[in-house]
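*Asks:* With the input below, show me the fold.
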Amino acid sequence: MDGTLVNTEPYWMDAETDLIESFGGTWSHEQALELVGNGLIDSAIVLQGAGVRMGAVEIVDELTERVRVRLQKDGVPFRPGAREMLRGLRDAGIRTGLVTMSLRRMAEDIVDLIGFDAFDVIVGGDDVERPKPFPDPYLRAAELLGVDIADTIALEDSRTGLQAAVASQAVAIGVPHLVDLDGVGADAIWDTFEGRTVDDLFAEFGRARSCRAGAAS
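*Replies:* The predicted model follows:
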C-alpha cells in the first residue's frame, strides 16, 4: 500500500521525525529510508534505539494515528496510474488482495477512499506474526483468495516488500519509489504504473512463468 498504491511514505517519515524530535533525538532522511517497507514493530524498535521512550506497540499506534490525521487533512495521494490499474483489474474480473505492513485499520481507511470495491482481501501488518521480508503476508493473502501463490502477481515498491514477494514464489514486479530495487530478484521492474494496463501484467506473468519453466527443465 504505502509507496506502491499511495505516496504516504513522506507522511510516515514526517511522523517518525516529529516523534523522535519530541524526545530530543534526531532523525535523518537516510535513516527514514531504511525503514521503508519494514514491519511496524520492527520500525518501532529502531525508533526506540533513536531515543523514543515508549513501548513498541505504543509507537506503532502513535505513528499510525499521526499518519491517519495527515491523510484526513491532506487527502490520499495515489501513485500515478495505480488507481487506474486497480480499476482495470476489477473490470477484468481479476481477484485482488492488499498486502501491507500498515495496520489493518489504516489499510481499510485508505481502501474506503479508492472509490470502488478494489480488493477482495486485506492482509495488514497486524494480521501475521512474521512481517515482510518473510513471505508470510503474501502466502496468507493467497490462502484467503483461494489461489496458488505461483498463480499470482505481487507489486512492490520497497526492497523489504519485494524480498517477501520473491520468497513467496509469486511473480514479483517492482515499481520503485524512494528506494532502488535492483538486485532483489524481481521478475520485472517498472518505472511507473502510468500507461500500463492489465495486458502488461499478463505479459509479465507469462514471461516469468516461461523463464521459471525453462530454469526447471
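*Asks:* switch to C-alpha atoms for all contacts and neighbour counts from now on
*Replies:* Will do.
*Asks:* where exactly do the strands run in the chain?
*Replies:* Shown for the chain, the strands assigned by DSSP state E span residues 97-99, 121-123, 153-156, 171-174, 188-189.
*Asks:* The last one - contacts with which helices or strands?
*Replies:* In this structure, strand 188-189 makes packing contacts with strand 171-174, judged by 3 or more CA pairs under 8 Å, 6 or more residues apart in numbering; DSSP states H and E.
*Asks:* what's the closest of the strands of the chain to Thr8?
*Replies:* strand 153-156 (14.1 Å; CA to CA).
*Asks:* contact partners of the closest one?
*Replies:* By CA atoms under 8 Å, 6 or more residues apart in numbering, the residues outside strand 153-156 that reach it are Thr4, Leu162, Ala165, Ala170, Val171, Ala172, Ile173, Gly174, Val175, Pro176, Leu201, Phe205.
*Asks:* what's the answer for stretch 82-92, then?
*Replies:* Contact with stretch 82-92 is made by Thr4, Leu5, Val6, Arg95, Thr96, Ile114, Ala118, Phe193, Glu194, Arg196, Thr197, Val198, as judged by CA under 8 Å, 6+ apart.
*Asks:* Next, the second sequence, to be compared with the first:
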Amino acid sequence: MDGLLVDTEHLWTIAEEELAASYGRPFTPRMKHAMLGHGVDTAVPLMLSMLGVDGDPAHAARFLVDRAVELFRTPGLVVRRPGAPELLTALRAAGMPTALVSSSFRSLMDPVLDILGRDLFTVTVAGDEVARRKPFPDPYLVAAAALAVDPARCAVLEDSTTGALAGLRAGCRTVLVPSVPGLPSLAEVAATTDAALATDAARAAAGAKLPAGARAAPVPAGGHRPAAEDIAELAARLRTVPSLHDVTLDFLRALTATAPQATAP
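*Replies:* Take a look at the predicted model:
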C-alpha cells in the first residue's frame, strides 16, 4: 500500500523524523531503508537501535501511529502512485479478485481506501488484523484464504523487500516494484527482523496502546529466519520491475500461469 499504490512514505518519514528529533538524533536514509515495509512491532526496535537511544518503545510506537494517522487524514497529503489507478481499474474490468494487504493499521488503511476506491478491492487485510506482520507470511496467507485462492496462484506486488519476503514466504508469485533505490536484500531483512524481535523493545512496541479498533499482534519467540539456502531460493523466485506501468494483465497472467488469479498489492 504505502509506496506502491499511494505516495505516503514521505508522511511516515515526517513522523519518524519528528520522533528522532525528540531524542535529539537525526533520522537517516539508512534507517528509512531498514524500516520500509515493517510493522510497528519490528520498525520501532530497529529505529531505536539505529538511533542509539534507550527510548520507551511503547511511547515511540504510539507516537508514530498517532502522527501518521493525523497526516494520512489531512486532505491532499495522500496521493496515488503513477500507474496505480490504471492497474486497479484494469484488474476490476478483467474481473480479477484483488486484496489490499498492508502492515499499516486499519486506521491508516481506511483513509487510503477512500482515495483509491474501496470498490477496487475484493478483500483488505490491515496490519492489526493478523498475528504477525510482514516480513512474515501471515498477511498474505490471510488474504489468499479470504479470496479462496491457493497462495501459489496469487501474484503479490510489493515496493519493499520486507513485503516481498512476506509474499515469497507465503508461496505467492512475488514482484518487487522498488519505491526507493538501495533497498536491503531479503537476507538482510530476515536477519534484522530476527534481531529486532529478540528484544524486549519489540514486545513493548507490540503491546503499546494503539488507536481505537487496532489490536496488537503477538510477537512470537525465536525460529523466524529460514536457513540461508532457503533465502537464496526465495531470492531466485523474486521478480523485479521498474514501475507499476510494467505490471500489465498479460504480465500477471504469465506470472501465475494459472486461472483464476488474484492480485494482492
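*Asks:* For Phe193 of structure 1, give me its contacts.
*Replies:* Applying CA under 8 Å, 6+ apart, we find Phe193 of structure 1 in contact with Arg79, Pro80, Gly81, Ala82, Met85, Val175.
*Asks:* Looking at structure 2, which of the residues you listed hold up?
*Replies:* Among the contacts of Phe193 of structure 1, the contacts conserved in structure 2 (both residues aligned by TM-score structural alignment, their matches' CA atoms under 8 Å) are Pro80, Gly81, Ala82, Met85, Val175.
*Asks:* Can you show me the helices along structure 1?
*Replies:* Applying DSSP state H to structure 1 gives helices spanning 9-22, 29-33, 40-49, 56-74, 82-91, 104-112, 136-145, 159-168, 198-216.
*Asks:* can you put those in CSV and add mean neighbour count?
*Replies:* Below are the helices of structure 1 laid out as CSV (neighbours: other CA atoms under 10 Å):
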stretch, mean neighbour count
helix 9-22, 19
helix 29-33, 13
helix 40-49, 18
helix 56-74, 16
helix 82-91, 18
helix 104-112, 16
helix 136-145, 20
helix 159-168, 24
helix 198-216, 14
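*Asks:* would you turn the ones you listed into CSV with distance to Asp126 of structure 1?
*Replies:* Listed next are the helices of structure 1 as CSV, based on distance: least, CA to CA, whole Å:
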stretch, distance to Asp126 of structure 1
helix 9-22, 17
helix 29-33, 21
helix 40-49, 9
helix 56-74, 11
helix 82-91, 24
helix 104-112, 7
helix 136-145, 10
helix 159-168, 15
helix 198-216, 29
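*Asks:* Which of the kept ones among the contacts of Phe193 of structure 1 sits closest to Trp27 of structure 1?
*Replies:* Distance to Trp27 of structure 1 across the kept ones among the contacts of Phe193 of structure 1 (CA to CA) is lowest for Val175, with 26.1 Å.
*Asks:* How about the equivalent of the closest one over in structure 2: what's its closest non-neighbour residue?
*Replies:* Correspondence of Val175 of structure 1 to structure 2, assessed by TM-score structural alignment: Val177. By the measure of CA to CA, 6 or more residues apart in numbering, the closest residue to Val177 of structure 2 outside its immediate chain neighbours is Asp159, 4.7 Å from it.
*Asks:* give me the number of residues near the residue mapped onto that neighbour from structure 1?
*Replies:* Mapped onto structure 1 by TM-score structural alignment, Asp159 of structure 2 lines up with Asp157. Close neighbours of Asp157 of structure 1, defined as other CA atoms under 10 Å, add up to 25.
*Asks:* Is Asp157 of structure 1 in contact with Ala172, as I believe?
*Replies:* No - using CA atoms under 8 Å as the test, Asp157 of structure 1 is too far from Ala172 to be in contact (10.6 Å).
*Asks:* one step back: so how many other residues sit close to the match of Val175 of structure 1?
*Replies:* Count around Val177 of structure 2 with other CA under 10 Å applied: 22.
*Asks:* The one 4 residues further on too?
*Replies:* Per other CA under 10 Å, the neighbour tally for Pro181 of structure 2 reads 7.
*Asks:* Arg30 of structure 2 versus that one, what's the distance?
*Replies:* Separation of Pro181 of structure 2 from Arg30 of structure 2 (CA to CA, to the nearest Å): 11 Å.
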